[in-house]
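Chemist: the following block contains a protein sequence and its predicted model.
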Amino acid sequence: MKPAPKPLQITVYQDVLCSWCYLADLRLETLKHEFGDILRWRVRPYPLRVHDKRPTEKELRGLSQEVQRAQEEPEPAARLLTTELWRGGDAPRSSIPALAALEAARLQSPSARTQLARMMQRAALEQGINVTRTDVIFELASRAGLDMGPFSVAYHSEDTRKLILEEHELASSRGVRGVPTLVIAGRWMVCGLREVSEYREHILACLGKLYTPRPGAADRVVH
């Protein structure tokens, strides 16, 4: 009997403060149910704000405009997005603390990370709450039912932050410039928010190239 092919791995680079990632998660959820075990999903951090410094007024305007553009997407959830995170006087300085919390949650289980990520997205992007603050992070982690002792140790560990920075550097060296970005089977890259049908098309094309290769066919990066 011919063994079943290995699942196709899709790495999703995201930042919990990004409204485009918020919408991409909703669209990709459809494909997770549709493809099932054929795909293996891996979510990795890619901080848009790496350095710990207050955004300039120009940056705040740009970040607010990004949210306003995301509000125009067709999903009903897009109407829940608010610019308050960037206009409310307590704007995040860096994405690193929030992403460190997600890495700490992932050590307990992938589902714990997923749950905390969605809670953080909703708090930040629907309510305008600064989810990079330690007090907010710990309140959300507790609500998510995490084991707070191990979570605290992992969250405060310098190794966790080092991992995020190293991952950012590695992803950037491979061509990742923003989020959301999908890397399919380590070979094909899809950048930015796309329609569900377009994500599906890329996945099906990559499945075909992997499992029914044509002689002499060259790999191609999808942008």
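Modeler: Nice, I can see it. Computed from a predicted model, the values in this text were never measured in an experiment.
Chemist: only C-alpha atoms from now on, for both contacts and neighbour counts.
Modeler: Fine.
Chemist: what ranges do the helices span in this protein?
Modeler: According to DSSP state H, the chain carries its helices in the segments 19-35, 57-70, 84-87, 96-106, 110-121, 127, 134-143, 148-156, 158-173, 196-211.
Chemist: now tabulate those in JSON lines and tack on distance to residue 42 and mean neighbour count.
Modeler: Output for the helices of the chain, formatted as JSON lines (distance: least, CA to CA, whole Å; neighbours: other CA atoms under 10 Å):
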{"stretch": "helix 19-35", "distance to residue 42": "12", "mean neighbour count": "17"}
{"stretch": "helix 57-70", "distance to residue 42": "24", "mean neighbour count": "15"}
{"stretch": "helix 84-87", "distance to residue 42": "27", "mean neighbour count": "21"}
{"stretch": "helix 96-106", "distance to residue 42": "11", "mean neighbour count": "25"}
{"stretch": "helix 110-121", "distance to residue 42": "9", "mean neighbour count": "19"}
{"stretch": "helix 127", "distance to residue 42": "27", "mean neighbour count": "16"}
{"stretch": "helix 134-143", "distance to residue 42": "21", "mean neighbour count": "16"}
{"stretch": "helix 148-156", "distance to residue 42": "20", "mean neighbour count": "16"}
{"stretch": "helix 158-173", "distance to residue 42": "13", "mean neighbour count": "15"}
{"stretch": "helix 196-211", "distance to residue 42": "15", "mean neighbour count": "15"}
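Chemist: take a look at this one as well, against the first:
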Amino acid sequence: MHPLKVVFVHDVVCGWCYLLSPRLHSLAKQLNLDVHHQCFTLQASREAMLEAFGSMGDAKETILGHWEKCVAAEDTPRINIDGMRAQTFEYPHGMPGALACKAAEMQAGQQGHWRMFDRVQYAHLTESRNIGDSQVLRSLAEEIGLDMVRYDLDVLSETTQQAVEKDHHLASKLGVQSVPTLIVEDRWLINGAQPIESLRLQLQEVRQHIG
């Protein structure tokens, strides 16, 4: 069976992406999916956070409200709202994590990107760590076994920054407006963290359509 190409468009700070990733891991094995990753940071800077939410405090409270909806839809309880609410650091935007994931991809391919993405999300949504902190991200990169000399170079490189920006541009060009989104065979969009059986049905329909 020919692999079905699926691009997982995501943001490291996105709770719904946290729900979708394990579902996609399961489906990738069951349906022979060739999963690629594109970064799509909804707010790429502190300034963008302020523009979107008014203040960093309001940003955190609004986003934790979104987390409550995610908790209600989790397959396995993992999201720690109280843990994040208790932290004193500003709620992070997604760009540092996106750069870390892209740096992982540069040395370990798409699977490396996915390992880093999952680890960063776990640190953020379960462990209540500050994934806006470069040292936190560096420790996660080391934990998943990346070459740290190369990581330190790649995460700060202009090439990595451009690759993250290119991801956003390509996804937007295909009509992506929110995360998570799956782009199937560069044509079909599946939006949101849908239940696994709904995802399975839609992916099987695409496979039948393309023969």
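Modeler: Here it is on my side, so go on. Small disclaimer: the values here were computed from a predicted structure and weren't measured.
Chemist: just give the TM-score of the two.
Modeler: TM-score for the superposed chains, counting by TM-score structural alignment, normalised by the length of the second structure: 0.88, backed by 204 aligned residues with a CA RMSD of 1.9 Å.
Chemist: and the helices of the first structure as TSV, adding distance to residue 47 of the first structure?
Modeler: Shown next, in TSV, are those (distance: least, CA to CA, whole Å):
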stretch	distance to residue 47 of the first structure
helix 19-35	12
helix 57-70	14
helix 84-87	16
helix 96-106	6
helix 110-121	14
helix 127	21
helix 134-143	16
helix 148-156	16
helix 158-173	7
helix 196-211	23
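Chemist: figure out which of these is closest to residue 189 of the first structure.
Modeler: Across the helices of the first structure, residue 189 of the first structure has its closest neighbour in helix 196-211 (9.3 Å, CA to CA).
Chemist: now do that closest one: which elements does it pack against?
Modeler: The helices and strands touching helix 196-211 of the first structure, judged by 3 or more CA pairs under 8 Å, 6 or more residues apart in numbering; DSSP states H and E, are helix 19-35.
Chemist: can you check which part of the second structure the helix it packs on sits on?
Modeler: In the comparison with the second structure, helix 19-35 of the first structure aligns to the range 15-31 (TM-score structural alignment).
Chemist: circling back: figure out which of the helices of the first structure is closest to residue 185 of the first structure.
Modeler: helix 196-211 (7.8 Å).
Chemist: next, the angle helix 19-35 makes with the closest one.
Modeler: If you take axes from the mean of the first three to the mean of the last three CA atoms, to 10 degrees, helix 196-211 of the first structure sits at 60 degrees to helix 19-35.
Chemist: next one: helix 196-211 of the first structure to chain centre, how far?
Modeler: Centroid displacement of helix 196-211 of the first structure relative to its chain, using CA atoms, centre = their mean, to the nearest Å, is 20 Å.
Chemist: what does stretch 167-184 of the second structure give?
Modeler: Mean-position distance between stretch 167-184 of the second structure and its chain equals 12 Å (CA atoms, centre = their mean).
Chemist: same check on stretch 58-68 of the second structure?
Modeler: Between the centre of stretch 58-68 of the second structure and the centre of its chain there are 17 Å (CA atoms, centre = their mean).
Chemist: just stretch 44-64 of the first structure next, same as before
Modeler: 16 Å.
Chemist: and the most centrally placed residue in the first structure, how far from residue 199 of the first structure?
Modeler: For the first structure, the residue nearest the mean C-alpha position is residue 14 (2.3 Å; CA atoms, centre = their mean). Using CA to CA, to the nearest Å, residue 14 of the first structure is found at 16 Å from residue 199 of the first structure.
Chemist: same thing with residue 51 of the first structure?
Modeler: In this structure, residue 51 of the first structure and residue 199 of the first structure are 31 Å apart, going by CA to CA.
Chemist: for residue 149 of the first structure, same thing?
Modeler: Taking CA to CA, one finds residue 149 of the first structure at 39 Å from residue 199 of the first structure.
Chemist: again with residue 152 of the first structure
Modeler: Residue 152 of the first structure sits at a distance of 36 Å from residue 199 of the first structure (criterion: CA to CA).
Chemist: my guess is residue 110 of the second structure contacts residue 37. True?
Modeler: Yes. Residue 110 of the second structure is within contact range of residue 37, at 6.6 Å (criterion: CA atoms under 8 Å).
Chemist: what do we get in the first structure for residue 44 of the second structure?
Modeler: Checking TM-score structural alignment: residue 44 of the second structure goes with residue 50.
Chemist: pretty sure its match sits against residue 92.
Modeler: No. At 11.0 Å, residue 50 of the first structure and residue 92 do not qualify as touching, with contact defined as CA under 8 Å.
Chemist: pick out whichever of these two has more residues nearby.
Modeler: residue 92 (23 against 15; other CA atoms under 10 Å).
Chemist: buried stuff in stretch 28-44 of the second structure?
Modeler: For stretch 28-44 of the second structure, a neighbour-count test (16 or more other CA atoms under 10 Å) marks 28, 31, 33-44 as buried.
Chemist: and the end-to-end length of it?
Modeler: Stretch 28-44 of the second structure has an end-to-end distance of 29 Å (CA to CA).
Chemist: coming back round to it: got a list of contacts for the match of helix 19-35 of the first structure?
Modeler: 3-4, 10-11, 33-35, 66-67, 70, 73-75, 118, 121, 125, 179-180, 192-194, 196, 200 (CA atoms under 8 Å, 6 or more residues apart in numbering).
Chemist: now it on the first structure. Mean distance?
Modeler: In the superposition with the first structure, the average deviation recorded for stretch 15-31 of the second structure is 1.0 Å (mean CA distance after the TM-score superposition for the first structure).
Chemist: now do the contacts for the closest residue in space to residue 184 of the second structure that isn't next to it in sequence.
Modeler: Among residues not flanking residue 184 of the second structure along the chain, residue 6 sits closest, at 4.6 Å (CA to CA, 6 or more residues apart in numbering). By CA under 8 Å, 6+ apart, the contact set of residue 6 of the second structure is 33-36, 182-186.
Chemist: sweet, I'm off.
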